[in-house]
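Asks: Have a look at this fold, sequence not included:
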């Protein structure tokens, strides 16, 4: 590490220590019910236009009751103070026991809610030590009777979800103790936010996917590239060119570390790899082969082996897995878990990893988070999942934000992926950032397309947004594009945009343009590699039977999405904490303040001066495409802050500065 960087960083840290408090922000929260009705428990999609009729009586449904904080304003003030450089309360975090004692609902109130639910015939799935919520299960008949409504099936963008057909009511005896209620299956729409090259073809009949299961896969006309322009392919003319670098094979951990400038010890004797740090990862379910897979991956990529001390799991038993069909089964989450573990280990090879699995993709994820927070098992938590925009009942959003406030008050940084479907307008009919990434109390991680040279050095980044134009054959044998470049096929892009739920947090004021924010929270905050066409290699032994959890042979594949960007950023945070000897906690106030003081330490991802495109040949269909980068729906990269990459791409130079700012 260059000593001049260190001297500058120390100076910045000293300057930042004089910064005044940034203030606080709050969700537009629902008050505790003054009667026993909960109108904010009705999802926006539970309407007449989407109604498919009454839910079958014996359908099992998960519910969750959220209890109010004893002093929400105080919890917000604490979260702000402990996270804001220059505030007298900076880094004076509470222990889990102290936070629970000061802010959590009382044991007596929690017991009353649990007792009422049991009396109504529900089974209690979980009550965390913090008592912030109760997860329970029952049949549709039980739910309808207990909450004075009728559950119906609703069509939500092609999925059938269960929800209340009228405003639900809780028993009057516990109504004053309840902040919010969830008795719909919308939360089971939470999915991993990862992408692979060519997955846009699945809904494209012209691509040939699924037309002939036995059809052999054609060989691509040009090899993928291990670095920019390693291989080129000829395409019809676009942007004044006919030869384009082929899409990426997927970077190795050493390429990612090199591109983002992993620093060495000043004496060159020791790698900074997050030693002494623990990064927690949350996903649904659990891979049965994760430890063996990460060690195979480590051996192949020159990373340290992991054991039962450096890699630990807190996971439900397979018998406890629930809602598997709605949640895409354990096999649907295994790739996410492998991606997260591999990515953290790639960027922080000396850090410990704790994987905590949810029993489903709904309340199970809350329970997994609470296990970490209630025991403070880590101070960095990577979360590579999200909902479809903010299309959740306000009760669910408010209850989830209470969990985020607990994390911030305890000095735990929550990193959430911003999403993989751009502004979500294609699914929702209107633009929206994804929740939980849009919460003002978490760090939202957006995505970039990253290119490196032969030696693994950083070349350039663009905002992640793939627009693909199919190459077609003309009657005379020549080729052309099916539409003018960049084409009409959206192949994924980083989530982000302006929240319709949260006011602008004080830390974003003066950094996020007023013309963009208009007084609201904007996502993301930072960004890292996410484009599946430049992605990263991961390894896993895929689950081939979701009932027995039998796995197949170990394989490697390239994958992307903000599911990749988030654990990469979490690993970088672990290294930064090691370098500085400081814990960040909730990092946003320090990051935004740093962007004002030394904006150059962020890699500002701006629109390329001339369009950048890659050649892509699908191994599934044989179709060839021009893939133009930085085409993320209505979201646009710009100089300074933007709603694709936030403050910019993170790197280890930034990690050094951010660590010292956090003193």
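Replies: Sure thing, it's come through. Since the structure is predicted, the reported quantities are computational estimates derived from the model, not experimental observations.
Asks: alpha carbons only for contacts and neighbour counts from here, please
Replies: OK.
Asks: Tell me who's in contact with the spatially most central residue of the chain.
Replies: By CA atoms, centre = their mean, the chain has its centre lying nearest to residue 417, at 2.0 Å. By CA atoms under 8 Å, 6 or more residues apart in numbering, the residues touching residue 417 are 193, 383-386, 437, 444-446, 562-563, 565-566.
Asks: Swap in 7 Å and give it another go.
Replies: Residue 417 makes contacts with 383, 384, 385, 437, 444, 445, 446, 562, 563, 566, as judged by CA atoms under 7 Å, 6 or more residues apart in numbering.
Asks: Could you count how many residues lie near the fifth one?
Replies: To tie it back to what came earlier, the one meant is residue 444. Using other CA atoms under 10 Å, residue 444 has 32 other residues around it.
Asks: The fourth one too?
Replies: Neighbouring residues of residue 437 were enumerated by other CA under 10 Å; the total is 32.
Asks: A further structure is provided below for comparison with the first:
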């Protein structure tokens, strides 16, 4: 069991027996990142052969911030693949006619083994927007503790994928404490450093022309993280991503008014990684709660397919009906009289995870594959940034509800068992695990 205020946090191990069985939708999984020159298909490979390879995929993964936090604290929602073979590795192996490489528990890969920027942009209809939008916008990342290698690791990720440089020197990247200091930073923490790397890389992948502000709370208390959100807004960020959460409490409504009520700012929060059940601050009526999916390539018109991310009865995207937070006026589902989680979603399944570069990790350092709703929250914050500055009096969490046709509706899978079906089971239209769906361009994220 981790101690929430300890500077070193170790994760617990998890195992997925089969990527195909775990997600329920990995019929054809692939990765076409243009930057991977060595991943080019040497000969035509049938979808059946790829599906057979993907079915063999199995991974172990761990939570980089440990188990459920105690009251008044939050844990990050980042999951790092630590062993086995990912669907990407299996697919690339069958294309090349070789034995798939494996991920070592104590060392990361020399090259990426998850989705890269071009994959994510293509999956969510953002290729043109990512190339042309976002300039002049600032996406803030709020996390706990310090990642001393954040700037260097960000540079490595962006260089590998051919993205524009984003450095302190050119004014694109800035790291501050929850008080705004650039010199008096929190204690370094290897667990949260992995979370920070994931967040920075996802902003880079989706909105490579945007500036990035990293605000580091001095600890993972709800109050300190909330103070960091306020600092991000004070410094001018109109888009703030929060990839952490903890159990709900009667204090949540006061936290809402103190930390998350910022009209004109798009604030996203991870729905959680422990399956069905509400988490805060995703339950705040002022944020966009972001659920998680399993994302894989398909032979349909979109070229991709998604289902609810679920590994087991206790591992998968969060969702649920808040016990404390009032329902926002734009949320109209009838089964929950209070705030319902989630609003929208994006990829989060570690078996179909994203590539991240982190050199300050507790175990493997370098290239890793990450999942968790810690990936989906910064993705959605960055989509908001591509869509443009929110109206000064708007709560951008309402935007997706104004144009539901501009989202990919996720209609299969579940994240657990619940008394009201759509709280935990995907369906046509709104459901808890995936909300209204995943991005299909920008139309659902602008005012």
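Replies: Yep, that arrived. Predicted, not measured: the structure shown is a model, and the values here were computed from it.
Asks: So which of the contacts of residue 417 of the first structure are in strands?
Replies: 383, 385, 444, 445, 446 (DSSP state E).
Asks: What's the first one aligned with over in the second structure?
Replies: Under the alignment (TM-score structural alignment), residue 383 of the first structure maps onto residue 242 of the second structure.
Asks: what's the nearest residue to its match if we skip its chain neighbours?
Replies: Using CA to CA, 6 or more residues apart in numbering and skipping the chain neighbours, the partner closest in space to residue 242 of the second structure is residue 269 (4.7 Å).
Asks: ok but the one you found is inside a strand, no?
Replies: Yes: looking at residue 269 of the second structure with DSSP: H, G, I helix; E, B strand; the rest coil, it is inside a strand.
Asks: wait, it sits on residue 239?
Replies: No: using CA atoms under 7 Å, residue 269 of the second structure is not in contact with residue 239, being 11.3 Å away.
Asks: So which residues of the stretch 1-150 of the first structure form strands?
Replies: Remark: strands assigned in the stretch 1-150 of the first structure by DSSP state E, counting those that start in this stretch are 51-54, 60-66, 123-126, 133-139.
Asks: With distance to residue 288 of the first structure added, can I get those strands in CSV?
Replies: Below are those laid out as CSV (distance: least, CA to CA, whole Å):
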stretch, distance to residue 288 of the first structure
strand 51-54, 38
strand 60-66, 25
strand 123-126, 23
strand 133-139, 26
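Asks: Could you look up the SS state of residue 92 of the second structure?
Replies: Per three-state DSSP, residue 92 of the second structure ends up helix.
Asks: show me the contacts for the counterpart of residue 215 of the second structure in the first structure.
Replies: Using TM-score structural alignment, the equivalent of residue 215 of the second structure in the first structure is residue 356. Applying CA under 7 Å, 6+ apart to residue 356 of the first structure gives the contacts 281, 282, 283, 313, 314, 315, 368.
Asks: Leaving out chain neighbours, which residue sits closest to the fifth one?
Replies: Looking back up the chat, that one is residue 314 of the first structure. Once flanking residues are discounted, residue 314 of the first structure sits nearest to residue 356: 4.8 Å by CA to CA, 6+ apart.
Asks: Report the mean deviation for the host helix or strand of the one you found after fitting onto the second structure.
Replies: Counting by DSSP states H and E, the element that carries residue 356 of the first structure is strand 352-358. Aligned to the second structure and superposed, strand 352-358 of the first structure gives a mean residue distance of 0.3 Å (mean CA distance after the TM-score superposition for the first structure).
Asks: next structured bit after that strand?
Replies: Once the chain leaves strand 352-358 of the first structure, the next helix or strand it forms, by DSSP H and E, is helix 363-375.
Asks: still on that earlier bit, so can I have CSV of the contacts of residue 417 of the first structure showing distance to residue 545 of the first structure?
Replies: Below are the contacts of residue 417 of the first structure laid out as CSV (distance: CA to CA, whole Å):
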residue, distance to residue 545 of the first structure
383, 26
384, 24
385, 23
437, 32
444, 34
445, 33
446, 33
562, 27
563, 24
566, 29
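Asks: Just the buried ones from the residues you listed, in ChimeraX syntax?
Replies: The ChimeraX selection below is limited to those of those classed as buried (16 or more other CA atoms under 10 Å):
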select :383,384,385,437,444,445,446,562,563,566
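Asks: of the contacts of residue 417 of the first structure, which stay in contact in the second structure?
Replies: Retained contacts for the contacts of residue 417 of the first structure in the second structure, judged by both residues aligned by TM-score structural alignment, their matches' CA atoms under 7 Å, are 383, 384, 385, 437, 444, 445, 446, 562, 563, 566.
Asks: from those residues, which is closest to residue 404 of the first structure?
Replies: Top of the list for closeness to residue 404 of the first structure, among those and by CA to CA, is residue 437 at 10.8 Å.
Asks: And for the counterpart of the residue nearest to residue 242 of the second structure in the first structure, the neighbour number?
Replies: Matched to the first structure by TM-score structural alignment, residue 269 of the second structure sits across from residue 416. Per other CA under 10 Å, the neighbour tally for residue 416 of the first structure reads 32.
Asks: now swap in residue 323 of the second structure and tell me
Replies: Neighbours of residue 323 of the second structure under the rule other CA under 10 Å: 17.
Asks: Find me the equivalent region of the helix or strand encompassing it in the first structure.
Replies: Assigned by DSSP H and E, residue 323 of the second structure belongs to strand 320-326. Per the alignment by TM-score structural alignment, strand 320-326 of the second structure matches residues 497-503 in the first structure.
Asks: Give me the mean deviation of that stretch from the second structure.
Replies: Stretch 497-503 of the first structure sits 1.4 Å off on average (mean CA distance after the TM-score superposition for the first structure).
Asks: against the second structure, where does stretch 438-451 of the first structure fall?
Replies: Per TM-score structural alignment, the counterpart of stretch 438-451 of the first structure in the second structure is residues 283-296.
Asks: hang on, the earlier thing: closest to residue 572 of the first structure out of the kept ones among the contacts of residue 417 of the first structure?
Replies: The shortest approach to residue 572 of the first structure among these belongs to residue 566, at 9.8 Å (CA to CA).
Asks: so that closest one touches residue 416, yeah?
Replies: Yes: Residue 566 of the first structure is within contact range of residue 416, at 6.4 Å (criterion: CA under 7 Å).
Asks: How about residue 62 of the first structure: what's its closest non-neighbour residue?
Replies: Leaving aside its chain neighbours, residue 62 of the first structure sits nearest to residue 137 (4.5 Å; criterion: CA to CA, 6+ apart).
Asks: Just give me the neighbour total for the one you found.
Replies: Residues within reach of residue 137 of the first structure, counting by other CA under 10 Å, total 19.
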